[in-house]
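Engineer: Pasting the sequence and the predicted coordinates here, then a few questions.
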Amino acid sequence: MQKFESIISDRGSKYAVSGGPCHSADEAKVFIKTLCKSKKFAKATHNTWAFLSEDGPVKNDDGESGAGMVIVRMLEREELMGHIIVVTRWYGGKHLGGDRFRHVQDAVRYYLDNAL
């Protein structure tokens, strides 16, 4: 598991991105559970994630509606199979509107550029 913390900050919200090998929904649950063993990540507002399996995309928005699909699209563009990416957000008290999707994209791009 690779974690990059505090990579984006906007209007009080802070973002991190994590990832690692993942080939099934069960492995994704274990990955998230392991990530959330850290109190910091367990207390996050959203841990949005996605990975591409042989059966198609698997995602979870964790309350950040539409963010999982943003991750899926980027994984598909990179043709990255069997690798989960988790974008974590700590809500800062102000709504970000459409900027939140740009931040998810930027977090995934950061991971792809620095972890692979």
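Structural biologist: Received, thanks.

Engineer: CA only for contacts and neighbour counts going forward, please
Structural biologist: Noted.

Engineer: From the contact counts, what lies against the one helix or strand Lys59 maps to?
Structural biologist: Counting by DSSP states H and E, the element that carries Lys59 is strand 56-60. If you count contacts as 3 or more C-alpha pairs under 8 Å, 6 or more residues apart in numbering; DSSP states H and E, strand 56-60 packs onto strand 46-53, helix 67-78.

Engineer: so which of those gets nearest Tyr91?
Structural biologist: Checking the helices and strands packed on strand 56-60 against Tyr91 by C-alpha to C-alpha gives strand 46-53 as the closest, at 8.2 Å.

Engineer: take a look at this one as well, against the first:
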Amino acid sequence: MDDLSQQVDEIEALVAIYGDEWQTDDEENRAYSINIGKEEQAVRLHIKLAKNYPSISSPMYEISAPHLDLSHKVHIADLLNEVCTANVGQNVIFQLIERVREVLDLDSKSLFSTESKIELEMTTDKVTESAAAKLLPAKVLECPDIIHGEVIIDRKSSFQGHVAVVISSMQVKQVLHELYKNKKIKQATHNMYAYRIYFEETKASVQDCEDDGESQAGGRLLHLLQIIDIKNVLVVVTRWYGGIHLGSDRFRHINNAARQVLAAADLIPHKTKKKM
């Protein structure tokens, strides 16, 4: 995937995560910003992307925080520089935002450790089902509970997210099988999905996605899970096509449907949820 495509995917994921908090200042020049923190104590992080980000360049950033002294701003800038240096060639905007949030100590009950926020795991190592079965107790081979999200409707097309906590590839198949028992879901135009699973015993990861005819949709869902760093989750988005082409809006609805059901299942870290 070229740099521009990666940037587009990353920005779409950030919009799905942060909602209106993420601002596009100058789309043509790839300039964005976000307020991090509470009101008068907030830090505004300005981001500008070069054409060769992320393959070669890191994001250019600027911190605006009148309430902080120079030494504090320099400290934050040094930490952001460390994030960029440690993740050359990777998408890092989410890590930058959360690094600032961590420094401000806005959420002492973080669901993610510092290491997991700075070092998003991108491995695609495959673990066979037979190996997983040997590692997992029988109870984890049962079909997990499935949470269904709200339906998003636009120009007669409908989008609905579904999510389940999974800890084996077999559970992924079980969840999909259970969903497809619903004739309405089975007969939908698209059922795109993505999942990430981490096996603590072997320190191995498995992740995959499926477009189901909606080109790039599965990959975008996987990127959303990666950028939030959610593991052991399967997210499915069902689309019923209404006969009117939605263009790129369909990807926004897919991301929003996924984000909504992840939030409903309380799987998004509290500090990344859009403030209602």
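Structural biologist: Received, thanks. Nothing here was measured: the structure is a model prediction, and the numbers come from that model.

Engineer: Just the TM-score for the two chains, thanks.
Structural biologist: The TM-score (TM-score structural alignment, normalised by the length of structure 1) is 0.90; 115 aligned residues with a C-alpha RMSD of 1.4 Å.

Engineer: quick one on the thing from earlier: just the helices and strands packed on strand 56-60 of structure 1: most buried one?
Structural biologist: Most buried of these, by mean neighbour count (mean count of other C-alpha atoms under 10 Å): strand 46-53, with a mean of 25.

Engineer: Run through who's touching it.
Structural biologist: 22-24, 41, 57-64, 67-69, 71-72, 75-76, 80-90 (C-alpha atoms under 8 Å, 6 or more residues apart in numbering).

Engineer: Can you flag the buried ones in the residues you listed?
Structural biologist: 22-24, 41, 57-61, 64, 67-69, 71-72, 75, 81-90 (16 or more other C-alpha atoms under 10 Å).

Engineer: Aligned against structure 1, show me the partner of His253 of structure 2.
Structural biologist: Under the alignment (TM-score structural alignment), His253 of structure 2 maps onto His103 of structure 1.

Engineer: I'd like the secondary structure assignment at its match, please.
Structural biologist: Secondary structure, DSSP: H, G, I helix; E, B strand; the rest coil: His103 of structure 1 is helix.

Engineer: ok, now Phe41 of structure 1?
Structural biologist: Going by three-state DSSP: Phe41 of structure 1 is helix.

Engineer: What of Glu214 of structure 2?
Structural biologist: coil.

Engineer: which residue in structure 1 lines up with it?
Structural biologist: Under TM-score structural alignment, Glu214 of structure 2 pairs with Glu64 in structure 1.

Engineer: Which residues are in contact with its match?
Structural biologist: Counting by C-alpha under 8 Å, 6+ apart, Glu64 of structure 1 has contacts His46, Thr48.

Engineer: For it, give its distance to Pro21 of structure 1.
Structural biologist: 23 Å (C-alpha to C-alpha, to the nearest Å).

Engineer: again with Asp113 of structure 1
Structural biologist: From Asp113 of structure 1 to Pro21 of structure 1 the distance is 16 Å (C-alpha to C-alpha).

Engineer: Look at these two and report which has more neighbours.
Structural biologist: Neighbours per residue (other C-alpha atoms under 10 Å) separate Asp113 of structure 1 from Pro21, with Pro21 holding more: 15 against 9.

Engineer: Residue in structure 2 paired with that one?
Structural biologist: Using TM-score structural alignment, Pro21 of structure 1 pairs with Val165 in structure 2.

Engineer: Grab the nearest non-local neighbour of that match.
Structural biologist: Leaving aside its chain neighbours, Val165 of structure 2 sits nearest to Val233 (4.6 Å; criterion: C-alpha to C-alpha, 6 or more residues apart in numbering).

Engineer: go on, Ser18 of structure 1?
Structural biologist: According to C-alpha to C-alpha, 6+ apart, the nearest residue to Ser18 of structure 1 is Lys3 (4.3 Å).

Engineer: what's the angle from the one helix or strand Glu98 of structure 2 maps to to helix 217-228?
Structural biologist: Assigned by DSSP H and E, Glu98 of structure 2 belongs to helix 93-103. Here the directions of helix 93-103 of structure 2 and helix 217-228 differ by 20 degrees (axes from the mean of the first three to the mean of the last three C-alpha atoms, to 10 degrees).

Engineer: tell me, helix 93-103 of structure 2 lands on which residues of structure 1?
Structural biologist: Using TM-score structural alignment, there is no partner range for helix 93-103 of structure 2 in structure 1.

Engineer: what's the helix or strand just after that helix packed up against?
Structural biologist: Using DSSP H and E, the next helix or strand after helix 93-103 of structure 2 towards the C-terminus is helix 114-118. The helices and strands touching helix 114-118 of structure 2, judged by 3+ C-alpha pairs under 8 Å, 6+ apart, are helix 93-103.

Engineer: residues of the helix it packs on that come out buried?
Structural biologist: Ile93, Phe94, Gln95, Leu96, Ile97, Glu98, Arg99, Val100, Arg101, Glu102.

Engineer: Output the contacting helices and strands for that helix.
Structural biologist: strand 31-36, helix 70-86, helix 114-118.
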